[in-house]
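Engineer: Got a sequence here, can you model it:
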Amino acid sequence: MKITRHTELEVFQRAFKAAMQVFELSKSFPKDEMYSLTDQVRRSSRSVAANITEAWRKRRYEAAFISKLSDAETEAAETQTWLLFAERCGYLADSERSVLDDEYEVILRMLVSMAVNAKKWTL
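Structural biologist: So this is what the prediction gives:
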């Protein structure tokens, strides 16, 4: 199947779903974390999918495509860090964080593979 839209990419679908899971879980974070941890983890998780979208639109230029994938990779790793903070602060159960951490590891592997094989994805 030929992929014609970024929303058809498995990595985008996984990143979007993970961001929605982060959003749902972060609803229970304390109100005093609203403008720090809650905002940061929501922002970084959403940025993964957003940067994948931008990479898809820049695939005419291999370097720009790889750069946006790198940004998505960075945001995914940042999300993992914020989730670790949330767990250590007692806002997330280890099992909740662990499931999301594993999902972000899959997303990271997919992003790296796309970047390494950029010629397959670029126009």
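Engineer: From here on, just use CA atoms for contacts and neighbour counts.
Structural biologist: OK.
Engineer: ok, now how distant is A64 from L83?
Structural biologist: 29 Å (C-alpha to C-alpha, to the nearest Å).
Engineer: Who has more neighbours out of those two?
Structural biologist: Taking neighbours as other C-alpha atoms under 10 Å, A64 and L83 compare with L83 leading, 27 against 17.
Engineer: Name the helix or strand for the more buried one, please.
Structural biologist: helix 62-88 (DSSP states H and E).
Engineer: Next, the structure of the following sequence, for comparison with the previous one:
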Amino acid sequence: MNHKDLDVWKKSMDLVEAIYALSKFFPDDEKFGLTNQIRRASVSVPSNISEGAASKSDKEFIQFLYIALGSLSELETQYLIAVRLKYIIENKEIENKINEVKKMIVGLRNYLLKK
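Structural biologist: I've put the predicted structure just below:
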């Protein structure tokens, strides 16, 4: 399975772009803190989807999808921290992208589990 053909991978790549754009507004003193963490978590999502798609078995792919879900939860938490610290204002577009990717990963995982 080629990861570039997966809609969930494409949507997670869009999310990475959105997170990078959003995190530009974080304070400079967060460059090595929250800015770095939220960007790394966002990059981890499509990275794990692609690594899983390249794996030899559905079981292995499912494990990478669980890791992607963990990174997505980490990303969501870091986004909420940035909102609470008033580095950014609440952004429904970002929240919708996170939720959409989460549903797509869960859907793909469920499909693979039923195969």
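Engineer: The helix holding L83 of the first structure vs the second structure, average offset?
Structural biologist: Compared with the second structure after the fit, helix 62-88 of the first structure shows a mean deviation of 0.7 Å (mean C-alpha distance after the TM-score superposition for the first structure).
Engineer: So which bits of that helix are buried?
Structural biologist: 62, 64-80, 82-87 (16 or more other C-alpha atoms under 10 Å).
Engineer: can you give me the offset of whatever helix or strand comes next after that helix from its chain's centre?
Structural biologist: For helix 62-88 of the first structure, the following helix or strand on the C-terminal side (DSSP H and E) is helix 94-116. Distance of helix 94-116 of the first structure from its chain centroid, counting by C-alpha atoms, centre = their mean, to the nearest Å, is 8 Å.
Engineer: Quick one: list the elements packing against helix 94-116 of the first structure.
Structural biologist: Packing contacts for helix 94-116 of the first structure, counted by 3 or more C-alpha pairs under 8 Å, 6 or more residues apart in numbering; DSSP states H and E, involve helix 10-26, helix 62-88.
Engineer: what angle do the helix holding L83 of the first structure and helix 10-26 make?
Structural biologist: If you take axes from the mean of the first three to the mean of the last three C-alpha atoms, to 10 degrees, helix 62-88 of the first structure sits at 30 degrees to helix 10-26.
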